[in-house]
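*Asks:* Next comes the sequence, and after it the predicted model I'd like to discuss.
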Amino acid sequence: MGGRRSVRDQPPHVRRADAAQRQKLLRVRGRSVAWLPPLLLLVVIAVLDWNTSGEFRIISWIVLVPGVAAAICGVWGTAVLAVLSLAAYFIVDASWPHQYQTGLPDFILVAVGGVLAVLACAVRVRGEQRMLHMRDVAETTRRTVLRPLAPGWGDLDHAAVYLSADSEARVGGDFYDIQPGLHGTRVLLGDVQGKGLAAVEAAAALLGTFREAAYHEPLLHTVADRLEIRMQRHVRYTAALGRGDSDRFATAMLIGFPKATPEAPDTIEVVNFGHEPPLVVAPDGVRSLPPGDGLPLGLCELTHGLPPVLSVALDRGETLLLVTDGVTEARDAGGVFFPLHEIVAKAVAQDPRTADPHVLVRFVRDGTLRHSGDHLADDTTIFAVRRP
């Protein structure tokens, strides 16, 4: 986001070769050449059979051609290749003397193989269409929950990486947003306890409340209160439906960028709902914000109230780095957690440009995947913002 496009991509280990990707690989200058491999196989089998002795015939291997076509071609392409295979078998086999012909049994084998290949291709194509439709639904859901943020939205430079632990769902319980309003810009990042559609639903509820409250409410404390009430209402509603969400909660960081005043030109406000405190990344070093002692959203009624609103100085050259536990709890093969603070501090010391939000989120993403061996045990969000 910010001045460039946001990065919300799947890690390399979950990028599966779906129908669209396969079609790209089997195209030359925009035209499909998926028919070429099975056709070449047909020609090779026919030529080899023509050049073998009568005692060793391989023409019945031509039944492989429709099978290969079923894996990479469309239904009509597979049907055409099945017919061509049957015709090639008949022509080649009839060209041999009678005593060397493989005859009717192998002809039936090729015919039945062709029919089965066409049926298998139809099933495959229908499954791919269903998969692509479900991916469209997942993408729409992701864009609804994690809406695209325009460059410079809220007068902030920002960048984000979202990596779903579920390669098919593409969206989980992590959430983030920026909402400019009448009293400055507010930023929210959080992680709903649990996974699946229930976590997505809770995240969507919190984001909807945040977008309204952050725009209208003059005090960040009021925005925090609205979020806490919304989480409690959501838990009660889902529990009334008998879904067993009575213990669901969400850790979150709520940050306010007030309009600058002469008294506090570079101050932000922070409310920590039991989340990992952000790092402040600057060209001259890295520091962590105060951890705070607040409980997660949905659990604040167990204490005397909401977490306090902390005022923190943040210079315009400093970037706030917010992550979910997919980063902080990433482990290597030896069970060692990803040392985020140390890794970022070392990188900034070597190259101060790492503090740029776009560079920073990519660096943390690559480091997390490398440390965990491209295996994400949880949804992972990396979000960086700064005043331009």
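*Replies:* Yes, it's here.

*Asks:* Going by C-alpha atoms from here, please, whenever you check contacts or count neighbours.
*Replies:* Noted.

*Asks:* What is the neighbour count of the closest residue to residue 70 other than its chain neighbours?
*Replies:* Of all residues not flanking residue 70 in the chain, residue 121 sits nearest, at 4.5 Å (CA to CA, 6 or more residues apart in numbering). For residue 121, the count of nearby residues is 26 (other CA atoms under 10 Å).

*Asks:* May I have the secondary structure class of residue 121?
*Replies:* helix (DSSP: H, G, I helix; E, B strand; the rest coil).

*Asks:* Which residues are in contact with it?
*Replies:* 70-71, 73-75, 78 (CA atoms under 8 Å, 6 or more residues apart in numbering).

*Asks:* In addition, the following structure is provided for comparison:
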Amino acid sequence: MSHGGVGHGPHDRLPRAGRRDLVHRHELLRVRGRSVAWLPPFLLLAAITTADYNTTGEFRIISWIVLVPGIAAAICGVWGTAVFAVLAVAAYVTVDNAWPHEYQTGLPDFILVTVGGTLATLACAVRVRGERRALHMRDVADTVRRTLLRPLPPGWGGLEHAGVYLTADVQARVGGDFYDIQPGPHGTRVLVGDVQGKGLGAVETASVLLGTFREAGYHESELASVADRLETRMLRHREYTTALGRSDGDRFATAVLLGFPADRTDVVDVVVFGHEPPLAVGPDGVRYLPAGGGLPLGYGDLAPGPPGVRRVPVAADETLLLVTDGVTEARDADGTFYGLAADVARAVAADPRVTRPTRLVALVRDGTLRHSRGHLVDDTTALAVRRRRAAGGEDPEGGRSPS
């Protein structure tokens, strides 16, 4: 993830682009850390010059040298392209004048090479500026992503944790999936959710829900109150978007809310808002928590009462895995859904260390991508959490996300 662009608005003027920009854009044209983007146009220049010098006068190819700045415009920087444009003209004049007068291509091809080099340089400037703008917007998207899905310190809230987040649109870099961990005086709360729909509207909805969770998760003593605050915030946001006349005024979100009580280490409180229930993964096997099912956030007024909070026993060596439908609805070429629980159970049976949060989310990430052959149709999120081990038994890998 890029860390540039922080503090710059999307309308800031972009500085001039040159050779330094290519360091980040053409990594495939690098050998031992050094750019070799100049090599293809240079070899083409040498090949055309040598070939023309060794041909007969009836078959001259020196005018093909106009291709050299054209190739440079595609892979080099502005100054590099300008240098090759000048070299092309110089090579043309030198080689052409070396021939007897009756075999010289003359002024028309000289104009062709000169104009071609000038246009190639201008085209390169346009290309590099567009690349800089694209990178700038990517930095803005990365900043939004870091704000929405803030980095979580190792051991945050007394939990070992690891998360992975993949967007279906690799250019967007952020979508409607969200997760967070919020410690507080009443215990640690965890939220994982998925906003219906895509685009900036989904990102905005995820942002307001996370903001509410971070405040309510800290201040509210009861997990049911946190759940109620989330439902109320979702309804308020829908009223706001409807008042603006937007077409996403009926948006909703599915989510799972966990509470790790401060006075208990053997249980977890669970509230499910129309979401896949958490998966408890331990050395002895895999099981879904009997958390019941509630309606998605935004549809609470259709339920007979507030969402229920269920207290579920959890062993000290069990990790809770929470995923969005990008995992559970991933399909292969035959349309078969990804069997998450079965895949995790096989992996744990083969190696109990898979229960560690970092290894578990890496397994889910790799399994989802392998099953779907890399074609994600929805944003994909997996978060694994468990209480930190006592001193001496703490998982050294806890609190990190897989690369």
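*Replies:* Now that the structure is in, tell me what you want to look at. Quick caveat: nothing in here was measured; it's all calculated off a predicted structure.

*Asks:* Please state their TM-score.
*Replies:* The TM-score (TM-score structural alignment, normalised by the length of structure 1) is 0.92; 368 aligned residues with a CA RMSD of 1.4 Å.

*Asks:* coming back round to it: could you check which residue of structure 2 pairs with the residue nearest to residue 70 of structure 1?
*Replies:* Counting by TM-score structural alignment, residue 121 of structure 1 lines up with residue 124 in structure 2.

*Asks:* Wait, residue 162 of structure 1 touches residue 382, no?
*Replies:* Yes: Residue 162 of structure 1 is within contact range of residue 382, at 6.5 Å (criterion: CA atoms under 8 Å).

*Asks:* Please, where are all the helices along structure 1?
*Replies:* For structure 1, helices defined by DSSP state H occupy the ranges 19-25, 36-50, 64-72, 75-94, 104-145, 197-216, 220-240, 325-328, 340-350, 357-371.

*Asks:* Which one, of those, ends up nearest to residue 315 of structure 1?
*Replies:* Residue 315 of structure 1 sits nearest to helix 357-371 of all the helices of structure 1, at 14.4 Å, using CA to CA.

*Asks:* okay, that closest one sits on what stretch of structure 2?
*Replies:* The aligned range for helix 357-371 of structure 1 is 357-371, by TM-score structural alignment.

*Asks:* what's the mean deviation for that stretch versus structure 1?
*Replies:* Once fitted to structure 1, stretch 357-371 of structure 2 is off its aligned match by 0.6 Å on average (mean CA distance after the TM-score superposition for structure 1).

*Asks:* Contacts for that stretch, please.
*Replies:* So stretch 357-371 of structure 2 is contacted by 160-164, 319, 321, 327, 330-332, 338, 340, 343-344, 353-354, 374-376, 382-386, 397-402 (CA under 8 Å, 6+ apart).

*Asks:* one more time with 6 Å
*Replies:* With contacts defined as CA atoms under 6 Å, 6 or more residues apart in numbering, stretch 357-371 of structure 2 is touched by 161-162, 327, 332, 354, 382, 384.

*Asks:* Pipe those residues into a markdown table and attach neighbour count and distance to residue 370 of structure 2 per row.
*Replies:* Putting the contacts of stretch 357-371 of structure 2 into a markdown table (neighbours: other CA atoms under 10 Å; distance: CA to CA, whole Å) gives the following:
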| residue | neighbour count | distance to residue 370 of structure 2 |
| --- | --- | --- |
| 161 | 30 | 23 |
| 162 | 26 | 20 |
| 327 | 27 | 11 |
| 332 | 17 | 9 |
| 354 | 22 | 18 |
| 382 | 26 | 15 |
| 384 | 29 | 20 |
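
*Asks:* Out of the residues you listed, which is nearest to residue 178 of structure 2?
*Replies:* Among these, and counting by CA to CA, the member closest to residue 178 of structure 2 is residue 382, at 9.9 Å.

*Asks:* isn't that closest one right next to residue 325, touching?
*Replies:* No: using CA atoms under 6 Å, residue 382 of structure 2 is not in contact with residue 325, being 9.8 Å away.

*Asks:* shared neighbours of these two, anything?
*Replies:* By CA under 6 Å, 6+ apart, no residue touches both residue 382 of structure 2 and residue 325.

*Asks:* since we're on residue 272 of structure 2, how many residues are nearby?
*Replies:* 27.

*Asks:* That should have said residue 342 of structure 2, apologies.
*Replies:* Neighbours around residue 342 of structure 2, by other CA under 10 Å: 11.

*Asks:* From residue 165 of structure 2, how far off is the residue nearest the centre of structure 2?
*Replies:* Against the mean C-alpha coordinate of structure 2, by CA atoms, centre = their mean, the closest residue is residue 173 at 3.9 Å. Distance of residue 173 of structure 2 to residue 165 of structure 2, given as CA to CA, to the nearest Å: 9 Å.

*Asks:* between the contacts of stretch 357-371 of structure 2, which is nearest residue 181 of structure 2?
*Replies:* Of all the contacts of stretch 357-371 of structure 2, the one with the least separation from residue 181 of structure 2 (CA to CA) is residue 161, at 9.1 Å.

*Asks:* That closest one pairs with which position in structure 1?
*Replies:* By TM-score structural alignment, residue 161 of structure 2 lines up with residue 158.

*Asks:* Hmm, that match is touching residue 385, no?
*Replies:* Yes: counting by CA under 6 Å, residue 158 of structure 1 touches residue 385, with 4.3 Å between them.

*Asks:* end-to-end on stretch 183-203 of structure 2?
*Replies:* 24 Å.

*Asks:* quick check: it aligns to which part of structure 1?
*Replies:* Using TM-score structural alignment, stretch 183-203 of structure 2 lines up with residues 180-200 of structure 1.

*Asks:* List the buried residues of that stretch.
*Replies:* 180-181, 183-195, 198-200 (16 or more other CA atoms under 10 Å).

*Asks:* can you check stretch 356-376 of structure 1 too?
*Replies:* 356-358, 360-365, 367-369, 371-372, 374-376.

*Asks:* same deal with stretch 276-288 of structure 2?
*Replies:* So stretch 276-288 of structure 2, judged by 16+ other CA under 10 Å, has buried residues 276-283, 285-286.

*Asks:* and if you look at stretch 116-132 of structure 2?
*Replies:* Result for stretch 116-132 of structure 2 [16+ other CA under 10 Å]: buried residues 116-121, 123-125, 127-129, 131-132.

*Asks:* What of stretch 102-109 of structure 2?
*Replies:* 104-105, 109.

*Asks:* What is the burial count for the nearest residue to residue 283 of structure 2 once chain neighbours are set aside?
*Replies:* Leaving aside its sequence neighbours, residue 283 of structure 2 sits nearest to residue 352 (CA to CA, 6+ apart; 5.3 Å). Residue 352 of structure 2 has 16 neighbours, counted by other CA under 10 Å.

*Asks:* I'd like to know how far residue 352 of structure 2 sits from residue 384 of structure 2.
*Replies:* In terms of CA to CA, residue 352 of structure 2 sits 15 Å off from residue 384 of structure 2.

*Asks:* Fine, thanks again, bye for now.
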